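Trainee: With the sequence up front, the predicted model follows.
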Amino acid sequence: MTSPLTPLSPVVLDTAQAHARLHEFTVIDVRTPGEHASGHLPQALNIPLDQIRRALPEIRDAADRGSVLLVCASGARSESACALLAEEGVQAATLAGGTNAWAADGHELRRPAARDTRTVWSMERQVRFTAGTVVLLGLLLGLLVHPAFQLLSAGIAGGLVFSALTNTCGMAVALGKLPHNRPRAADLDATLAALRAR
C-alpha cells in the first residue's frame, strides 16, 4: 500500500539566487499570455496558473530531470502554483517578488517581437481598473437611481480587504478567464511540447 504524498516545503529564491542559478532551471511563467508577452525571464515557458493541473505530467517530468522555477508578476501566483505542485509531490521553487523584483534589480526581461504579441494590461492593472470602475458605478447609481446600488461599492471594498488578508484575488481569477487573458489552445500545446523536449 502506498503512503499518501506529504506536502513539500516551498523553496523561495530571491532575484540574486535565481539569477546565479538560472541556467539550472526550467522556468515556468504562470501569468496570463499577455502578461508573459509584456516581459519575462529568459527561456521562461508560459503556463498560466489555471492551466498548471493540465500541465502536471510535463512539469513533473521537468522536475524529475532538474530544477523548476515558477515565476509571476509579484510572487503570489507562483507561490500558489508551488503549493499546488507540492500537493502533487512535485518540488518547485518560486521567485520572491516575481518579474517586478527581477526587473527592479536590473535583470533582463525578454519580449517577443511586436508582431507576435497583443497588448494586454498586467493582471494587477486589470484588477485595479475593474475594481475602481465598479466602485464608481455603484456610487453613481446610488446617487442617481437608488441608494441600494452603493452596496456594489461596499462589496468591492470588502473583496479588496479579503484579498489582502488572504493574499488571494477572486477578481484576478475571474479576469484571467476572459478571452484576452487566455492562451490559445495551440500555444499551450506548443509550450507543453517544448517542456517535454527540455
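Mentor: Perfect, I can see it now.
Trainee: contacts, neighbours, all on C-alpha from now
Mentor: Noted.
Trainee: and the one helix or strand Gly34 maps to, how far from the chain's centre?
Mentor: Assigned by DSSP states H and E, Gly34 belongs to helix 33-37. Its chain's C-alpha centre and that of helix 33-37 lie 10 Å apart, by Cα atoms, centre = their mean, to the nearest Å.
Trainee: And stretch 50-61, by the same measure?
Mentor: Mean C-alpha position of stretch 50-61 versus that of the full chain (Cα atoms, centre = their mean) differs by 14 Å.
Trainee: same question, stretch 96-111
Mentor: 14 Å.
Trainee: what comes up buried for it?
Mentor: 96-99, 101-103, 109 (16 or more other Cα atoms under 10 Å).
Trainee: From start to finish, how long is that stretch in a straight line?
Mentor: Length of stretch 96-111, first residue to last, Cα to Cα, to the nearest Å: 21 Å.
Trainee: tell me which element the residue nearest to Thr99 when sequence neighbours are not counted falls in.
Mentor: Nearest residue to Thr99, sequence neighbours excluded (Cα to Cα, 6 or more residues apart in numbering): Ala73, at 4.9 Å. Assessed by DSSP H and E, Ala73 sits outside every helix and strand.
Trainee: Run through the residues that contact Ala73.
Mentor: 31, 97-100 (Cα atoms under 8 Å, 6 or more residues apart in numbering).
Trainee: try Ser122
Mentor: By Cα under 8 Å, 6+ apart, the contact list for Ser122 reads 34-35.
Trainee: And it, how far from Asp189?
Mentor: Distance of Ser122 to Asp189, computed by Cα to Cα: 23 Å.
Trainee: Below is an additional structure, to be compared with the one above:
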Amino acid sequence: MSAERTVQSITPAVLHKLTEEGRAPRLLDVRTPAEFRTAHIPGACNVPLHVLREHRAELLPHLDEDVVLVCRSGNRATQAERMLTEAGLPNLRVLDGGMNAWEVASAPVKRGPERWDMERQVRLVAGSIVLTTGLVGILVPGVHLVGTAVGAGLTYAAISNSCAMGVLLSKLPYNRGPRTDIGMAIAQLRGAR
C-alpha cells in the first residue's frame, strides 16, 4: 500500500501578507475564464484546469517553483497540483479554501461583471426540477420520480465531491466566458513576472 501524498497549502492570511510585502508567489487561477473574470486575486494568471490538463508540458517552462494554485474552494486547485507535481514541478501550494476563503478574509479582489456562481445555478436548476415534477406529479403519476432522481444525484454529488449537473451547466456559454487557449495562457504567464 502506498502512502498518501500531502498537498501543501497556504492560508489566505499568509498569502495576503506575502503579497503586501511584495513577495507574492506566482498565482495560477485554474477556474473557468467566466469565474476568473467575475472575481480574482490581483496579479493572478488564469489557466483553466482543462487547459492545464491538456498542455501542462508546454506550461512548465513558464512556471517557477513558487506557485500557488487557486480555484473557488480548493478542489480544482488540488487536482492541478497533482497534475503539475506529476509533470515535475515541485513545491506547489494550494490556497486553503480557495477564493471563498480569500474573500471571507477580506483580502483584495479584482471584480468584473457579476454572475451567479455554479453552486447557485445548480441549486436553481435542481430545485426547479424537483418543484415542477412535484407539482406535475399531482396530475401525472410517476413524474415525481424525476425529482427523486435529481435528489439522488445531489446526494451522490455531495458524497463524491463531484457534480454532473455542475459539469453540464459549466458548458453553457454564460459560464464559459472567453475561450482560453495555450498561447493566451503562456502570454499571460510571461507578462505576469
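Mentor: Thanks, I have it. All values derive from a computational prediction rather than experimental measurement.
Trainee: if we can go back for a sec, I'd like the buried residues of stretch 96-111 of structure 1 written out as TSV, with distance to Ala63 of structure 1 and secondary structure added.
Mentor: Putting the buried residues of stretch 96-111 of structure 1 into TSV (distance: Cα to Cα, whole Å; DSSP: H, G, I helix; E, B strand; the rest coil) gives the following:
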residue	distance to Ala63 of structure 1	secondary structure
Ala96	19	coil
Gly97	22	coil
Gly98	20	helix
Thr99	21	helix
Ala101	24	helix
Trp102	23	helix
Ala103	26	helix
Leu109	23	coil
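Trainee: Most widely separated two among these?
Mentor: Distances among those were taken as Cα to Cα; the most separated pair is Ala96 and Leu109, at 15.8 Å.
Trainee: and the spatially most central residue of structure 1, what helix or strand is that in?
Mentor: Nearest to the geometric centre of structure 1 sits Arg31, at 3.4 Å (Cα atoms, centre = their mean). Using DSSP H and E, Arg31 of structure 1 is not contained in any helix or strand.
Trainee: cool, and Val12 of structure 1?
Mentor: strand 11-13.
Trainee: quick one: stretch 162-174 of structure 2 aligns where in structure 1?
Mentor: The aligned range for stretch 162-174 of structure 2 in structure 1 is 168-180, by TM-score structural alignment.
Trainee: List the buried residues in the matching stretch.
Mentor: Going by neighbour count (16+ other Cα under 10 Å), the buried part of stretch 168-180 of structure 1 is 169, 171-172, 175-176, 180.
Trainee: So which of these belong to helices?
Mentor: 171-172, 175-176 (DSSP state H).
Trainee: So which of these is the closest to Gly132 of structure 1?
Mentor: Met171 (12.1 Å).
Trainee: what about the closest residue to that closest one other than its chain neighbours, how many neighbours?
Mentor: Nearest non-adjacent residue to Met171 of structure 1, counting by Cα to Cα, 6+ apart: Val127, 6.5 Å away. If you count neighbours by other Cα atoms under 10 Å, Val127 of structure 1 ends up with 20.
Trainee: Map Val127 of structure 1 onto structure 2.
Mentor: That one, Val127 of structure 1, aligns with Val122 by TM-score structural alignment.
Trainee: Distance check, that match against His144 of structure 2.
Mentor: According to Cα to Cα, Val122 of structure 2 and His144 of structure 2 sit 19 Å apart.
Trainee: Buried residues, the helix or strand harbouring Val51 of structure 2. List them.
Mentor: Element membership for Val51 of structure 2 (DSSP H and E) is helix 49-59. By 16+ other Cα under 10 Å, the buried positions in helix 49-59 of structure 2 come out as 49, 51-52, 56, 59.
Trainee: residue boundaries of the strands in structure 2?
Mentor: For structure 2, strands defined by DSSP state E occupy the ranges 9-10, 26-29, 39-40, 45-46, 67-70, 92-95, 110-111.
Trainee: and of these, who's closest to Leu84 of structure 2?
Mentor: strand 92-95 (8.2 Å).
Trainee: Give me the distance between the closest one and the centre of its chain.
Mentor: How far strand 92-95 of structure 2 lies from its chain's middle: 13 Å, per Cα atoms, centre = their mean.
Trainee: What of stretch 191-198 of structure 1?
Mentor: Chain-centre distance of stretch 191-198 of structure 1: 19 Å, with Cα atoms, centre = their mean.
Trainee: Not counting it itself, show me its contacts.
Mentor: 45-47, 55, 58-59, 61-62.
Trainee: Now do the buried residues in it.
Mentor: Buried residues in stretch 191-198 of structure 1 (16+ other Cα under 10 Å): 191-192, 195.
Trainee: so of those residues, which ones are in helices?
Mentor: Those of these lying in helices (DSSP H): 191-192, 195.
Trainee: now, among those, which is nearest to Ala92 of structure 1?
Mentor: Leu195 (14.7 Å).
Trainee: what's the strand holding Val12 of structure 1 packed up against?
Mentor: Packing partners of strand 11-13 of structure 1 (3 or more Cα pairs under 8 Å, 6 or more residues apart in numbering; DSSP states H and E): strand 93-95.
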